[in-house]
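Q: Got a sequence here, can you model it:
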Amino acid sequence: MSLDRRLTPATDRVALDSLRGILDRPAYTPGYPARLAVPLADLMTAPDGRRDRQVNFGADLTVIEERGDWAFVQAALDGYCGWLRGTALTEDLPPITHWVRAAATHVYPAADMKRHQLHALSLGARLSVAGIEGNFARLATGGHVPLQHVSESPASDPVEIAELLLGTPYLWGGNSDWGIDCSGLAQAALTACGIACPGDSDLQRGAFPETAEISRGDLLFWPGHVALAASPDLMIHATAWKMAVIRESIPDAIARIDAAGDGPFLGARRPRPTG
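A: Next comes the predicted model:
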């Protein structure tokens, strides 16, 4: 039986209990829950391997195997699996109450914007807010984040979310304001609006129904590429062509990508709210 490596919670040694009878491994485990405690981490194909995707602060994960300084995990957000540094994880799991609604924000040691920041967080980071101090949210995990940058409810327009990241550098496998790729941008925009979305463009194309007419919020697909329609004629995407998140005319993009030999245009899909 062929299983998608990206979504299969198993290493060459250990698999999740749910794969008993499906995948032959020397050992099986129920795994244990953990959460990302650093601003951002690469999900790698192997310890010290190639980056597949990234996970942001507060991401819920299931730990399947620990090997030296590394842990093999599966992300609750989209089922993506990979290796990351075990030191990036915590088993302290206070309830998630908010998420970062700005392109990026800073975490401060106190409710004072003049204090030296502890670190930065990107759009989509998940937060456990324990209280409000002035114009800051106090995190149960430590630190304070400006209230202007957080939300406790989903956004309503994926295009508005994607526009927050205009100019962000292109990064293969990236999922943050420090670098993002085409599928990372689509996932960030839809997830912010409460719409479940896989991590890679081929998976995204298979997740949503086709639509003949392009409307705002639709996903547009090419082989290995995805964009978000801002209107029937304009799209937003993270592209290696400009190494950034840009706006581009849809007809121009179709012609340019075809001319480069990276086509054809595969059509549009319409995301639907989860549930």
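Q: Could you use CA atoms for every contact and neighbour count after this?
A: OK.
Q: Report the central residue of this protein.
A: Taking CA atoms, centre = their mean, the centroid of the chain lies closest to residue 175, which sits 4.8 Å from it.
Q: Just to check, it is in contact with residue 57?
A: No: contact between residue 175 and residue 57 fails when scored by CA atoms under 8 Å: they sit 11.2 Å apart.
Q: Helices of the stretch 151-275 of the chain, start to end?
A: Taking DSSP state H, counting those that start in this stretch as the criterion, the stretch 151-275 of the chain carries its helices at 158-164, 182-192, 201-207, 250-259.
Q: quick one: the residue nearest to the centre of the chain and residue 7, what's the gap?
A: 17 Å (CA to CA, to the nearest Å).
Q: ditto for residue 166
A: 29 Å.
Q: can you check residue 182 too?
A: 19 Å.
Q: Looking at those two, which is more packed in?
A: The neighbour count for residue 182 versus residue 7, taken as other CA atoms under 10 Å, is higher for residue 182 (28 against 16).
Q: can you give me the offset of the host helix or strand of residue 106 from its chain's centre?
A: In the assignment (DSSP states H and E), residue 106 maps to strand 104-107. Distance of strand 104-107 from its chain centroid, counting by CA atoms, centre = their mean, to the nearest Å, is 17 Å.
Q: which is the next helix or strand following it?
A: Strand 104-107 is succeeded, C-terminally, by strand 119-122 (DSSP H and E).
Q: And that following strand, what does it pack against?
A: On a contact count with 3 or more CA pairs under 8 Å, 6 or more residues apart in numbering; DSSP states H and E, strand 119-122 meets strand 104-107.
Q: for comparison, sequence B:
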Amino acid sequence: MSDSLDHRSHAYRPDLADIRLKGQVTADRFIEGAPGEVAIPVADIRPRPDPECSIDTQALLGEALTVFETSNGWAWVQLAEDGYVGYVREDAIREGVSQATHIVSVPRSFVYPGPDLRFPQLRTLSMGSRVTIVGAAETRGTPYALLEDGSAIIATHLCPVAEPAAEDAVSVAARFIDTPYLWGGRTGFGIDCSGLVQLALAMTGKSAPRDSDQQAAHLGTVIEPVSDGLQRGDLVFWKGHVGFLEDPDTLLHASGGTMYVTREPLQAAIERIARLYGPPTLYRRP
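A: Modelled structure (predicted):
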């Protein structure tokens, strides 16, 4: 048996492992996880049950996950969206299968106590958050979708979970211009390079791995810039970084250099990044 599977996408530890990995890894005990979902707007996923360690990724309200263990206020989980494994605060999740009907399709949207934009907002949701809609209302010409607890969200900020919210991932990514860069972030409140790619593609109905090295290994088809040519939507990879091409000469990415989502001339980005991390390592067409 091999114990070299990627821990980011396979739930196993020396003492406990996903039963689906039995025969592939060694562990003291194998279990079938329980279904759950995220119960707060944004849940940080960490590599250890330690609030002081950096986050690996984030899960959004209503996203489904599998819970393998809860202990000392932490849950060890695997996200359904991309298979990412990590630790989340136990109070950030709830048991059961997600019944979400709609997904937030704008970078950020408010939830109100009722169908009126003049009400004080209860919470703010990021693009990609999932909600269960049970009714509709209209106030002063603005349509609202009603949630199970009677709260409301602008109806035009949602789309059904079964339908792509957009056709062009680059247009989705461009809506995040000036959003702050956040290591491990994948929301409209803060996002990193691979999170931007993953979320933008998800809104067009395409799944993508979470981290840039995983995307470089598995996402789409490898292309050669000279022979294949570059076009809108292609991905440029560096060691530890990725960005969309908005056109053959323009890079759109969550930049650790500017610390926000930005666009810049591709050649200027190549020259700037090369001073620290070398030239691009790969180009892919998702």
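Q: Would you mind reporting the TM-score between them?
A: TM-score of the superposed chains, computed with TM-score structural alignment, normalised by the length of structure 1, equals 0.94; 270 aligned residues with a CA RMSD of 1.3 Å.
Q: coming back round to it: nearest spatial neighbour of the residue nearest to the centre of structure 1, chain-adjacent residues omitted?
A: Leaving aside its sequence neighbours, residue 175 of structure 1 sits nearest to residue 184 (CA to CA, 6 or more residues apart in numbering; 4.9 Å).
Q: Could you find the counterpart of that neighbour in structure 2?
A: In structure 2, residue 184 of structure 1 lines up with residue 195, judged by TM-score structural alignment.
Q: any idea how far that match lies from residue 71 of structure 2?
A: According to CA to CA, residue 195 of structure 2 stands 28 Å off from residue 71 of structure 2.
Q: Could I get the full set of strands for the stretch 151-275 of structure 1?
A: For the stretch 151-275 of structure 1, applying DSSP state E, counting those that start in this stretch gives strands covering 175-176, 179-180, 210-211, 219-222, 225-229, 234-239, 244-249, 267-269.
Q: neighbours of the equivalent of residue 65 of structure 1 over in structure 2, just the number please.
A: Matched to structure 2 by TM-score structural alignment, residue 65 of structure 1 sits across from residue 69. A total of 16 residues lie near residue 69 of structure 2 under the criterion other CA under 10 Å.
Q: Could I get the contacting residues of residue 69 of structure 2?
A: Going by CA atoms under 8 Å, 6 or more residues apart in numbering, residue 69 of structure 2 touches 33, 75-77.
Q: I'd like a version of these in JSON lines, one that adds secondary structure as further columns.
A: What follows is these, written out as JSON lines (DSSP: H, G, I helix; E, B strand; the rest coil):
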{"residue": "33", "secondary structure": "coil"}
{"residue": "75", "secondary structure": "strand"}
{"residue": "76", "secondary structure": "strand"}
{"residue": "77", "secondary structure": "strand"}
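Q: Tell me how many other residues surround the counterpart of residue 49 of structure 2 in structure 1.
A: Matched by TM-score structural alignment, residue 49 of structure 2 corresponds to residue 47 in structure 1. Using other CA under 10 Å, residue 47 of structure 1 is surrounded by 17 other residues.
Q: my guess is residue 47 of structure 1 contacts residue 68, does it?
A: No: the criterion here is CA under 8 Å, and residue 47 of structure 1 misses it with residue 68 at 9.3 Å.
Q: Spatially nearest residue to the counterpart of residue 237 of structure 1 in structure 2, not counting backbone neighbours?
A: In structure 2, the residue matched to residue 237 of structure 1 (TM-score structural alignment) is residue 253. Of all residues not flanking residue 253 of structure 2 in the chain, residue 243 sits nearest, at 4.5 Å (CA to CA, 6+ apart).
Q: From the contacts of residue 69 of structure 2, list the buried ones, please.
A: 33, 75-77 (16 or more other CA atoms under 10 Å).
Q: So of those residues, which two are at opposite extremes in space?
A: Across those, the longest distance by CA to CA is 11.2 Å; it joins 33 and 75.
Q: Now for the two: what residues contact both?
A: Overlap of the contact sets of residue 33 of structure 2 and residue 75 (by CA under 8 Å, 6+ apart) consists of 67-69.
Q: quick check, nearest of those residues to residue 164 of structure 2?
A: Using CA to CA, those come closest to residue 164 of structure 2 at residue 67, 27.5 Å.
Q: ok, and for the helix or strand hosting that closest one, which residues are buried?
A: Assessed by DSSP H and E, residue 67 of structure 2 sits inside strand 64-71. The neighbour-count check on strand 64-71 of structure 2 (16+ other CA under 10 Å) flags 64-69 as buried.
Q: cool, and stretch 27-47 of structure 2?
A: Counting neighbours by 16+ other CA under 10 Å, stretch 27-47 of structure 2 gives 27, 30, 33, 35-47 as buried.
Q: hang on, residue 180 of structure 2 packs against residue 189?
A: Yes: under the criterion of CA under 8 Å, residue 180 of structure 2 makes contact with residue 189 at 7.0 Å.
Q: More neighbours: these two, which one.
A: Each of residue 180 of structure 2 and residue 189 has its neighbours counted (other CA under 10 Å); residue 180 has more, 22 against 18.
Q: ok, now which ones touch whichever residue in structure 1 pairs up with the more buried one?
A: Taking TM-score structural alignment, residue 180 of structure 2 has residue 169 as its aligned residue in structure 1. If you count contacts by CA under 8 Å, 6+ apart, residue 169 of structure 1 has them with 177-180, 243-245.
Q: Residue 74 of structure 1 falls within a strand, correct?
A: Yes: under three-state DSSP, residue 74 of structure 1 falls within a strand.
Q: So for it, what's the nearest residue that isn't a sequence neighbour?
A: residue 81 (4.3 Å).
Q: try residue 263 of structure 2
A: residue 252 (4.3 Å).
Q: cool, and residue 91 of structure 1?
A: Going by CA to CA, 6+ apart, residue 91 of structure 1 has residue 34 as its nearest residue, at 4.7 Å.
Q: you'd agree the one you found is up against residue 62?
A: Yes: using CA under 8 Å, residue 34 of structure 1 makes contact with residue 62 at a distance of 6.0 Å.
Q: mind listing what residue 231 of structure 2 touches?
A: 245-248.
Q: In space, what's closest to residue 51 of structure 1 - neighbours in sequence excluded?
A: residue 44 (4.4 Å).
Q: List the residues that contact whichever residue in structure 1 pairs up with residue 20 of structure 2.
A: Using TM-score structural alignment, the partner of residue 20 of structure 2 in structure 1 is residue 18. Residue 18 of structure 1 is in contact with residue 30, counting by CA under 8 Å, 6+ apart.
Q: pretty sure residue 18 of structure 1 is in a helix, no?
A: Yes: read with three-state DSSP, residue 18 of structure 1 is one of the residues of a helix.
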